[in-house]
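*Asks:* fold the following for me, if possible:
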Amino acid sequence: MSSKFLPVLMIGGSGVVGSQAAKIIRRLQPTLPLAVGGRDLGRAEAVAREVGNAVGVSVDLERPDLGLGDELRFSAVVIFLKDEKLSSMRYAQHHGIPYISLSSGTFEVGPEMAQYIHAPDKAPILLASHWLAGAAVFPILEFAKAYTAIDRIRIGVLLDEQDMGGPAALADYNRITGFAPAALTVKDGRFRWAGGEDSKARYVSVDGVELDAVAYSPFDVMALAARTNAANIRLDLAYSESASRRRREPFSTEIVIEMAGRGRDGQPLDHRHEIVQPEGQAPLTALGIALAVERMLGLEGGDAPAPGLYLPEVLIDPAYYVRRMKEFGASFTERSMIAA
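*Replies:* Take a look at the predicted model:
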C-alpha cells in the first residue's frame, strides 16, 4: 500500500501543472502522502489542503538542502521547473531517492547526464522532458505495435496561445525556443538539426485548418529514434489558435501523429492519429508526471527501478499510459492516409 511511503516532494507543486499533478496522484493513489513545495509557502499549503494527505513546504533551490533542513524526509523528488543549479537532483542523489524532471530541451540535457554519470549508483533518475511528459511518445509506441517496420513518424503539436500555463512553462518555452540553435530531427536514418528555413513547417489542425509551425525538440525525437529505428522522425510545434477556439469554445491542445511503414501483413500502413485534450496541455503533462511517480515508487507496472538513468518509455507500459489518457479526457481519432 502507498501509505508505507514518505511524502513525494513536488517542487513547483503549487503551480498550474504541479497542482494538477498533485490532484491526479491523489486520484490514482489515495493514500500516498505528498509534500507540495514552492517559494510561496502560503500557496503551497493551500494546494496541500485541497489535495489532502499533504503538507506544504518552502523550497529554496539556492541551498543544497533545498531549505528543508535535516528533519524532513521524502520518498521521491519531482521538479516542475528548470533547476539551473541541479540542486534538486543532487538532493535526491544524496538521499538515494527517485528523481523526476521535465523541463529540459534536447540541446541542454548534458548537465543532468553528467551529474548522473558522476553518481550512477545513488538514485534512479527519470528524465521526462518529452512533449507534455509523454503524451505523444506513448501513443506512438502503442500505435507502433501494428507495424513491422516504420519509415516515417511525423508529430504535429498545437499549443493554444491562451494555454501557455504558468510562469515556469513560459520560461521553458522562451528558453528552449530562444536558445536552441536548431531542433533535432531524423532524416533518412541520420540525426539532423533543423534550423532556419528547414525548421519551418505547416501543421494541419484537427478541423483541417493549416497553421504555421516550427521544428521543436523535446526528448520525443531521440527517444523514438532509439525505440523504433524509424528512418524519418520530426516534431513540429504550432503556437496558435486551437480548433475548439475557432468553434468559440475554450482552448484545447492537439497532438497529430502521422506514421507510415509496413503493417503486420506486410502491406503499406499509413495512418493519421489525432489526439485532443479539451482542457488544454496542463492535464496531459500532469498525468504524465503522476504516472511517472507511480512507476518510480513501484506502485504500478513492476518493482521500483534500481539506481540508473531512465526515460519514461523504458519503464511505463504504453497501453497503460494511453488508457489513462483516455480516462482523463483525451479523445483519439484514427484516419487512414492510404487512398482506397
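*Asks:* hey, let's count contacts and neighbours off CA atoms from now on
*Replies:* OK.
*Asks:* residues contacting residue 23?
*Replies:* residue 51 (C-alpha atoms under 8 Å, 6 or more residues apart in numbering).
*Asks:* all strands of the stretch 101-250 of the chain, in order?
*Replies:* Secondary structure of the stretch 101-250 of the chain (DSSP state E, counting those that start in this stretch): strands at 124-127, 147-160, 183-187, 190-194, 200-204, 210-215, 232-240.
*Asks:* now do the fifth one: which elements does it pack against?
*Replies:* Which is strand 200-204. Contacts defined by 3 or more C-alpha pairs under 8 Å, 6 or more residues apart in numbering; DSSP states H and E place strand 200-204 against strand 210-215, strand 232-240.
*Asks:* which among those is found nearest to residue 19?
*Replies:* Between residue 19 and those, the shortest gap by C-alpha to C-alpha is with strand 232-240, which sits at 23.8 Å.
*Asks:* closest to residue 249 out of the strands of the stretch 101-250 of the chain?
*Replies:* Proximity to residue 249, assessed across the strands of the stretch 101-250 of the chain by C-alpha to C-alpha, is greatest for strand 147-160 (12.2 Å).
*Asks:* residues contacting the closest one, please?
*Replies:* By C-alpha under 8 Å, 6+ apart, strand 147-160 touches 136, 144, 203, 205, 228-242, 251-264, 266, 269, 280-281.
*Asks:* angle of it against strand 232-240?
*Replies:* Angle, strand 147-160 to strand 232-240, by axes from the mean of the first three to the mean of the last three C-alpha atoms, to 10 degrees: 20 degrees.
*Asks:* and strand 147-160, which residues are buried?
*Replies:* 147, 149-160 (16 or more other C-alpha atoms under 10 Å).
*Asks:* next structured bit after the helix with the most length in the chain?
*Replies:* Longest helix in the chain, counting residues (DSSP state H): helix 281-296. Reading on from helix 281-296 to the C-terminus, the next helix or strand found by DSSP states H and E is strand 308-310.
*Asks:* and that next one, which residues are buried?
*Replies:* 308-309.
*Asks:* next one: stretch 225-238
*Replies:* 225, 228-238.
*Asks:* distance to residue 189 for those residues - can I get that in TSV?
*Replies:* Shown next, in TSV, are those (distance: C-alpha to C-alpha, whole Å):
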residue	distance to residue 189
225	9
228	11
229	8
230	7
231	4
232	6
233	9
234	12
235	15
236	18
237	22
238	25
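*Asks:* from the residues you listed, which is closest to residue 323?
*Replies:* Minimum separation from residue 323 among the buried residues of stretch 225-238 (C-alpha to C-alpha) is found for residue 228, which lies at 21.1 Å.
*Asks:* skip the chain neighbours and tell me the closest residue to that closest one.
*Replies:* residue 150 (7.2 Å; C-alpha to C-alpha, 6 or more residues apart in numbering).
*Asks:* remind me what the host helix or strand of residue 326 packs against, helices and strands.
*Replies:* Assigned by DSSP H and E, residue 326 belongs to helix 318-327. With contacts taken as 3+ C-alpha pairs under 8 Å, 6+ apart, helix 318-327 sits against helix 137-143, helix 281-296.
*Asks:* could you also give me the structure for this second sequence? I'd like to compare it with the first:
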Amino acid sequence: MSSKTRKTPTLLIVGGYGLVGTQVARMLRQRHPNLGIVLGGRTPERGAALAAAIGASTAAVDTGAEHPLASLPVRPTAVLAAASDPADHLLADAAARGLPIADINRGGHASVLDAAVAVTCASASAPVLLSGSWMAGVAALMAAAAVREHGEVSRLDITALASSDDEVGPDSKGFGQRLAWPYYPMRRGRRQAAHPLTGVRRVLCADGNERPAALVGTLEQITLPRTLGVPTVETRLALLDPASLYALIGLKRTGVLRALTRPVLHRVRSALLERPGTGDFAGITVTAEGPGRTVRVDVLDPAGQAHLSAVGAVCAAERVLGLAGHHLPPGLSFPEQSADPRADVATLRAAGVIVRQSGFAAEPTPTHQRDIEVLAS
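*Replies:* Sure, this is the predicted structure:
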C-alpha cells in the first residue's frame, strides 16, 4: 500500500444506504470530496446506486455475525454505526481491531451499560464515541454549548419537537420500546427512576409555538450530569399535533405500549412506529438555568428528524476520523465531551438547519428572512 493511499481516510458506514445513512453519506461526500466511503450492510446491493452516485463502494457487513468486520477487503480508518447493533458485535469487533467507531443508535441506559462492558472486554485502544443522544448527538452538542456559555448551570431542560408524520426508519424501534419502560435520569444530583410520557407541561418549542411536552428517556439525561456537571437534566417530547402526544400517553396508561414490546407483536409495533412520512421539520430546544441567568439554544430543521440525525452523525463521523482538528482519546466518550460550539453550529447551518442562541454574550444571533418565515409558519 502506497503512502498516498494510507493518507486518504476511509469511513465504513454500517447502514450506509438506510434512511439516515444515505443522507450521512451524501453530506460527507459534499464536505470531504476525497474521503473514502464504504456503504456497509447485510444486502450491499441495495446501496449500489447510491455508491455509484457519490463515488463510494459497498461491503457486506452483518451486525448479527460474531465478527461483522472480518470479511472486509480493506481496513477502514473508522466506522460509523448507523444501523442497530443489538448484540454489540460490531462495537466489540471494531474495538478489538483498534478501529475508531461512532455509534448513533444507543439511546438507553441499558444499551450504554452493555457498550461499556463490550468495550472493556475488547480492551479498546481506539476512540469509541457513543453518539446516541437525541438526533445523533445534536442535543448533547447544543447542551454543551449552552453550559459553556453560561458557566454555572444547575438545570438543563431539553425539548425535542417532532412530527407524528415525519420519516421514521426501522432503527427507531428502540426509542419506541423505551417509551414503555422506566429510565434513570439525574435529578438534583441523584439518579432516580422516571416514567416516559409523564410530567406533561407546556413548553416553548423551537418553532416559537407553545405545546404540551412529556418526559422521555434519552441518553443525554444519563451522560450530561456526569460529563458537564449539571445536577438536573430533563428531556421532554412535544409533537406538532398535541393530539398525537396525548394518544401516545393514552397507549402508555392502558398498557398497550408495553404489550407492543412483545416479539409476537413486532409487526404491529413496526406498523405504528415505522413510516415513510413527509419529512416534516424537527426541532430541539436546550434551556440552561443557573444563578441569575438563563441561556437557550433553538435548533430547527425544515428537512425533518432523519436529516437532523444525519447532521449529528456527520459530526460524530468527523470526530472518529480525526477530521477538522478533532482528536478523540481512546476508549468511551460522548459527543458533549468533544463539543466545539462554534464549529458545531456552523456544521448545522451549512446543512440548512436553523440555530438561534438567546442569552449568549454574542447575541443576537443573526436571523435571516428565510429563518423568520420557517419559524413563523
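*Asks:* what's the closest of the strands of the stretch 101-250 of structure 1 to residue 294 of structure 1?
*Replies:* Between those, strand 124-127 lies closest to residue 294 of structure 1; by C-alpha to C-alpha that is 12.3 Å.
*Asks:* equivalent range in structure 2 for that closest one?
*Replies:* Aligned by TM-score structural alignment, strand 124-127 of structure 1 falls on residues 127-130 of structure 2.
*Asks:* contacts for the matching stretch?
*Replies:* 95, 99-104, 106, 112, 119, 316, 320, 328-335.
*Asks:* among those residues, the buried ones, what's the ChimeraX command?
*Replies:* Entered in ChimeraX, the line below selects the buried ones among those, by 16+ other C-alpha under 10 Å:
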select :95,99,100,101,102,103,104,106,112,119,316,320,328,330,331,332,333,334,335
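*Asks:* wait, what's in contact with the most centrally placed residue in structure 1?
*Replies:* In structure 1, the centroid-proximal residue (C-alpha atoms, centre = their mean) is residue 133; its distance is 0.7 Å. Under the criterion of C-alpha under 8 Å, 6+ apart, the contact list for residue 133 of structure 1 reads 102, 284-286, 288-289.
*Asks:* about what we covered before: among the contacts of strand 147-160 of structure 1, name the buried ones.
*Replies:* Buried among the contacts of strand 147-160 of structure 1 (16+ other C-alpha under 10 Å): 136, 144, 203, 205, 228-239, 241-242, 251-263, 269, 280-281.
*Asks:* which of the contacts of residue 133 of structure 1 has the most neighbours?
*Replies:* residue 289 (30 neighbours; other C-alpha atoms under 10 Å).
*Asks:* which position in structure 2 aligns with it?
*Replies:* Per TM-score structural alignment, residue 289 of structure 1 is aligned with residue 313.
*Asks:* pretty sure that match sits against residue 22.
*Replies:* No. Counting by C-alpha atoms under 8 Å, residue 22 is not a contact partner of residue 313 of structure 2; they are 11.2 Å apart.
*Asks:* show me the helices in the stretch 51-200 of structure 1, by range?
*Replies:* Along the stretch 51-200 of structure 1, counting by DSSP state H, counting those that start in this stretch, helices occupy 87-95, 110-117, 137-143, 167-179.
*Asks:* what's the burial count for residue 90 of structure 2?
*Replies:* 27.
*Asks:* again with residue 7 of structure 2
*Replies:* For residue 7 of structure 2, the neighbour count with other C-alpha under 10 Å is 9.
*Asks:* which residue in structure 1 occupies the aligned position of it?
*Replies:* Counting by TM-score structural alignment, residue 7 of structure 2 corresponds to residue 4 in structure 1.
*Asks:* do you know how far its match is from residue 99 of structure 1?
*Replies:* Here the distance between residue 4 of structure 1 and residue 99 of structure 1 works out to 19 Å (C-alpha to C-alpha, to the nearest Å).
*Asks:* now residue 166 of structure 1
*Replies:* Using C-alpha to C-alpha, one gets 22 Å for the distance from residue 166 of structure 1 to residue 99 of structure 1.
*Asks:* check residue 105 of structure 1 too.
*Replies:* 17 Å.
*Asks:* what do you get for residue 178 of structure 1?
*Replies:* For residue 178 of structure 1, the distance to residue 99 of structure 1 - C-alpha to C-alpha - is 27 Å.
*Asks:* do residue 147 of structure 1 as well
*Replies:* Applying C-alpha to C-alpha, the value for residue 147 of structure 1 to residue 99 of structure 1 is 34 Å.
*Asks:* residue 73 of structure 1 against residue 5, yeah?
*Replies:* No. Applying C-alpha under 8 Å as the test, residue 73 of structure 1 and residue 5 come out as separate, 10.3 Å apart.
*Asks:* returning to what we had before: structure 2: which residue goes with the residue nearest to residue 228 of structure 1?
*Replies:* Per TM-score structural alignment, residue 150 of structure 1 is aligned with residue 153.
*Asks:* same question for residue 13 of structure 1.
*Replies:* In structure 2, the residue paired with residue 13 of structure 1 according to TM-score structural alignment is residue 16.
*Asks:* what about that match, how many neighbours?
*Replies:* 29.
*Asks:* residues in contact with it?
*Replies:* Contacts for residue 16 of structure 2 (C-alpha under 8 Å, 6+ apart) come out as 22, 24-25, 38-41, 47, 82.
*Asks:* which of the helices or strands spans the spatially closest residue to it that is not a sequence neighbour?
*Replies:* With C-alpha to C-alpha, 6+ apart as the criterion, residue 16 of structure 2 has its nearest non-adjacent residue at 4.6 Å, and that residue is residue 39. Using DSSP H and E, residue 39 of structure 2 falls within strand 36-41.
*Asks:* what range does that strand cover in structure 1?
*Replies:* Counting by TM-score structural alignment, strand 36-41 of structure 2 sits on residues 33-38 of structure 1.
*Asks:* can you check stretch 246-265 of structure 2 too?
*Replies:* So stretch 246-265 of structure 2 sits over no part of structure 1, by TM-score structural alignment.
*Asks:* list the residues that contact the counterpart of residue 64 of structure 2 in structure 1.
*Replies:* With TM-score structural alignment as the criterion, residue 64 of structure 2 lines up with residue 62 in structure 1. Listed by C-alpha under 8 Å, 6+ apart, the contact partners of residue 62 of structure 1 are 85, 87.
*Asks:* any idea how far residue 62 of structure 1 lies from residue 39 of structure 1?
*Replies:* Counting by C-alpha to C-alpha, the separation of residue 62 of structure 1 from residue 39 of structure 1 is 11 Å.
*Asks:* now do residue 268 of structure 1
*Replies:* The value you get for residue 268 of structure 1 to residue 39 of structure 1, if C-alpha to C-alpha is used, is 53 Å.
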